[in-house]
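Student: Sequence and predicted model, in that order:
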Amino acid sequence: MSVLRISDGVSLRYRPRALLMGTVCALLALALGVLAIGSGDYPMGPGQVLQTLAGNGAPADDFIVNEVRLPRVVTALLVGGALALAGAVFQSLVRNPLGSPDVLGFTQGAATGALAAVVLFGGGSLALAGGAVAGGVVTGAAIYALAWQRGLNGYRLILVGIGVASILTGVNGYLLTRAKIEDAARAVLWLTGSLDGRDWDDATPLLVTMAVLVPLVVLGCGRALRMLEMGDDAAAALGVPVEAVRLSLLGAAVVLAAVAASAAGPVAFVALTAPQLARRLTRAPGPNLVPSLCMGAALLVGADWIAQRIFAGHQLPVGVVTGVLGGGYLVWLLATERRAGRI
């Protein structure tokens, strides 16, 4: 742990390796974003992309970069960062590496809200996004209420979340059987997780949400979250209002996951995998919120680049790539833990 003195009486403590790895992940995410912007049927070099982003590109380059490709890349960066930050908060609060929106049922709730908006009310893209946010928030409130019993236990929250996720998976399947064929096809693509056709209307709500919630989580509640990892009694003895902080963090994480799902669908495994990779890179205890956010952004923009390029002439939904990569990582992690005798 190092200390940076800002002024008299004001100092900042940080871990050099965590700061270094977070910076590396952020730079990697930006580099992958530039690579993704420059790839496609109209190829552009990194220098040409950066020049265009600075406002010095040709009119054709400006249109391709700022109107066609940049919104998709920005959406990928924001969705990956939001999911990873939500996953880091959940895993820290429940003190379990399986604590993520994928496992706890929040993404299934967002999917239920989106499907209900499309199937039951015939809504378009805006209604789908609003339904996803509403479904995720309502599901989060229901899981919290069901898991509450003179306090919130991490394992009880996971078990309730898994049960709710199973119920909502069945509901989602039923809603798909009731949908018109064109609505069902659009819903299935969204459920897989896709960034196709994303524009600034998709990126702007997520950008505003993260501008509000990231400082709240990282700066406002980050220190309290580290204390909560020591246990409720220890945190309370150190002056942390345990239930108020936990409820605030859970609410922020649920909103982040729901808004991310509204922008790109319930993209699999980013929220589960990114915090684990960030922890392994930083080798630091605690939630590793900023490194996790940067790792999630890098993972999703990289996965989207792979999804667009792996098969010539055909684009995969990004959720397919994250599912394959994340599932492989989970199998490797379980095998490693078993060899180490921890499971």
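Tutor: All right, it came through fine. Computed from a prediction, not measured in an experiment: that's the story for all the values here.
Student: all contacts plus neighbour counts: C-alpha atoms, from now on.
Tutor: Fine.
Student: Strands of this structure, residue ranges please.
Tutor: Along the chain, counting by DSSP state E, strands occupy 2-7, 10-14.
Student: Counting by contacts, list what the longest one packs against.
Tutor: Going back to what we said before, that points to strand 2-7. Strand 2-7 sits against strand 10-14, with contacts defined as 3 or more Cα pairs under 8 Å, 6 or more residues apart in numbering; DSSP states H and E.
Student: tell me the contacts of the closest residue to Asn172 other than its chain neighbours?
Tutor: Nearest residue to Asn172 in three dimensions, chain neighbours excluded: Thr112, at 5.7 Å (Cα to Cα, 6 or more residues apart in numbering). Contacts here follow Cα atoms under 8 Å, 6 or more residues apart in numbering; on that basis Thr112 touches Gly131, Ala132, Gly135, Leu168, Val171, Asn172.
Student: Going by distance to Ser262, which of the residues you listed wins?
Tutor: Ala132 (5.2 Å; Cα to Cα).
Student: how far away is that closest one from Ala257?
Tutor: 10 Å (Cα to Cα, to the nearest Å).
Student: what's near enough to touch the residue nearest the centre of the chain?
Tutor: For the chain, the residue nearest the mean C-alpha position is Leu83 (0.8 Å; Cα atoms, centre = their mean). Contacts for Leu83 (Cα under 8 Å, 6+ apart) come out as Leu256, Ala257, Ala260, Val270, Ala271, Leu293, Gly296.
Student: hang on, the earlier thing: out of the contacts of Thr112, the closest to Gly22 would be?
Tutor: Ala132 (30.1 Å).
Student: ok, structure two:
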Amino acid sequence: MSRIGERFLPHGYARLTLPAGRAILLHRRSAIVAVVLVIVTFGVAALTISTGAYELSPAGALRVFFGEGSTLDRFIVIDQRLPRATAALLVGASLGASGAIFQSVSRNPLGSPDIIGFTTGAATGGLVVILLVGTSTAATIMVGTILGGFATAAVVLAIAFRRGLTGDRLVLAGIAVAAMLAASNDYLISRASIEDAEAAKAWQYGSLNAISWPPLVPLAIVLVVVLPAALLVTRQLRVLELGDDAAAGVGLNLTRARTFTLAIGVCLAAIAVATAGPIGFLALAAPQLARSLARSPGVTVLASTVMGSLILVVADLVAQRLLSPFQIPVGLVTSALGGAYLVWMLTFAPSPQRRRPRLRIPRPKIGS
């Protein structure tokens, strides 16, 4: 946030006035894209709630919210379909915002929490709680995933800081740590009993099949606190995308800015893993898809947040209907979609050099 004069507004931005004479810049197309994505997301969520193996008309599903309908109708809608759709919205928003933060800090489209190891570290914390501690309550798994995510972040940052923290070093350090953690996760599962290994493996895929209201309460509380902070650091993220020299030149404390923004991203990724397990590729694809639609100069946290919700709601609908009445983990669907997205990005997406506009300097006229 800063004091912004009307005459200095960049093209495509609007000035949003805040109390105490402060203001923020708002990218107009990003805001419009976010509104459209919100409408589409809630439309898909409504379709998920009103359809399924248990036949219930949309009007019948709507009557449930007014206290009408049978006991079975209320159980199906209120206790099963609604918490699952709500979880898809909140978890997708958390991963979308987290991916936008990591890609901005690393200045790399591959710098998402699932690629650079933070999601894997959070999953390691959850598996330690499930397999070694011997408890699988929502509260203990949440504590384990958050501690695992922050511990992994500390290790990755310590490695990357050895010769100066850059985006490439952050990604490479994260990939190396993620590979070691993935091996540790497989070893933990191989040494567990059959029952514990099956439960842990099902959780490790990332699933919303057995979601209920209690695990959503801490997720909602964290998002209410952390998500506004993620939106407020957008200005710092834009400055970090300019490069270290330019960011330091405008007075930004690079170490403090990176540490604070990464802490927000790790918290968002960890709480998402604690709720639904590690869901792959969503944090990777959501920011880039949102940026393509918004045509913004950098990754937009707001549009990425809504795009993450939309992707997970659509993926969960596919997971429910693809092999109905059998349901597959939503993490498998997002992984398949993420693989297709990577193929598209490598094959058809224009390179950053091709998208960068050329600066044409007019030639001076001789004799003028």
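Tutor: Perfect, I can see it now. What you see is a predicted model, and the numbers here were worked out from it, not measured in a lab.
Student: By neighbours, which of the contacts of Thr112 of the first structure wins?
Tutor: Ala132 (32 neighbours; other Cα atoms under 10 Å).
Student: Neighbours of the counterpart of Val324 of the first structure in the second structure, how many?
Tutor: Aligned against the second structure by TM-score structural alignment, Val324 of the first structure finds its counterpart in Ala336. Ala336 of the second structure has 13 neighbours, counted by other Cα under 10 Å.
Student: what about Ala336 of the second structure, distance to Gly96 of the second structure?
Tutor: On the measure of Cα to Cα, Ala336 of the second structure and Gly96 of the second structure end up 17 Å apart.
Student: that older thread, now the contacts of Leu83 of the first structure as TSV including neighbour count?
Tutor: Output for those, formatted as TSV (neighbours: other Cα atoms under 10 Å):
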residue	neighbour count
Leu256	29
Ala257	33
Ala260	33
Val270	31
Ala271	32
Leu293	31
Gly296	34
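Student: among those, which recur in the second structure?
Tutor: Shared with the second structure under both residues aligned by TM-score structural alignment, their matches' Cα atoms under 8 Å, the contacts from the contacts of Leu83 of the first structure are Leu256, Ala257, Ala260, Val270, Ala271, Leu293, Gly296.
Student: The second structure: which residue goes with the third one?
Tutor: In the second structure, the residue paired with Ala260 of the first structure is Ala272, using TM-score structural alignment.
Student: ok, the closest residue to that match other than its chain neighbours to Arg355 of the second structure distance?
Tutor: Nearest residue to Ala272 of the second structure in three dimensions, chain neighbours excluded: Val91, at 5.1 Å (Cα to Cα, 6+ apart). As for Val91 of the second structure, its distance to Arg355 of the second structure is 31 Å (criterion: Cα to Cα).
Student: Of these two, which one has the most company?
Tutor: More crowded of Val91 of the second structure and Arg355, by other Cα under 10 Å: Val91, with 31 against 9.
Student: show me the contacts for that one.
Tutor: Neighbours of Val91 of the second structure in contact, by Cα under 8 Å, 6+ apart: Ala272, Thr275, Ala276, Ser309, Leu312.
Student: Return the distance of the last one relative to Ser335 of the second structure.
Tutor: Yep, that's Leu312 of the second structure we're talking about. As for Leu312 of the second structure, its distance to Ser335 of the second structure is 11 Å (criterion: Cα to Cα).
Student: returning to that earlier point: kindly state which residue of the second structure is aligned to the residue nearest to the centre of the first structure.
Tutor: So, by TM-score structural alignment, Leu83 of the first structure is matched to Leu95.
Student: ok, now Gly173 of the first structure?
Tutor: With TM-score structural alignment as the criterion, Gly173 of the first structure matches Asp186.
Student: number of nearby residues for that match?
Tutor: 14.
Student: same deal with Phe326 of the second structure?
Tutor: 10.
Student: Also the one 3 residues further on?
Tutor: The burial metric for Pro329 of the second structure, expressed as a neighbour count using other Cα under 10 Å, is 22.
Student: Hmm, it is touching Gly206, no?
Tutor: Yes: shown here, Pro329 of the second structure and Gly206 form a contact pair, counting by Cα atoms under 8 Å, at 6.0 Å.
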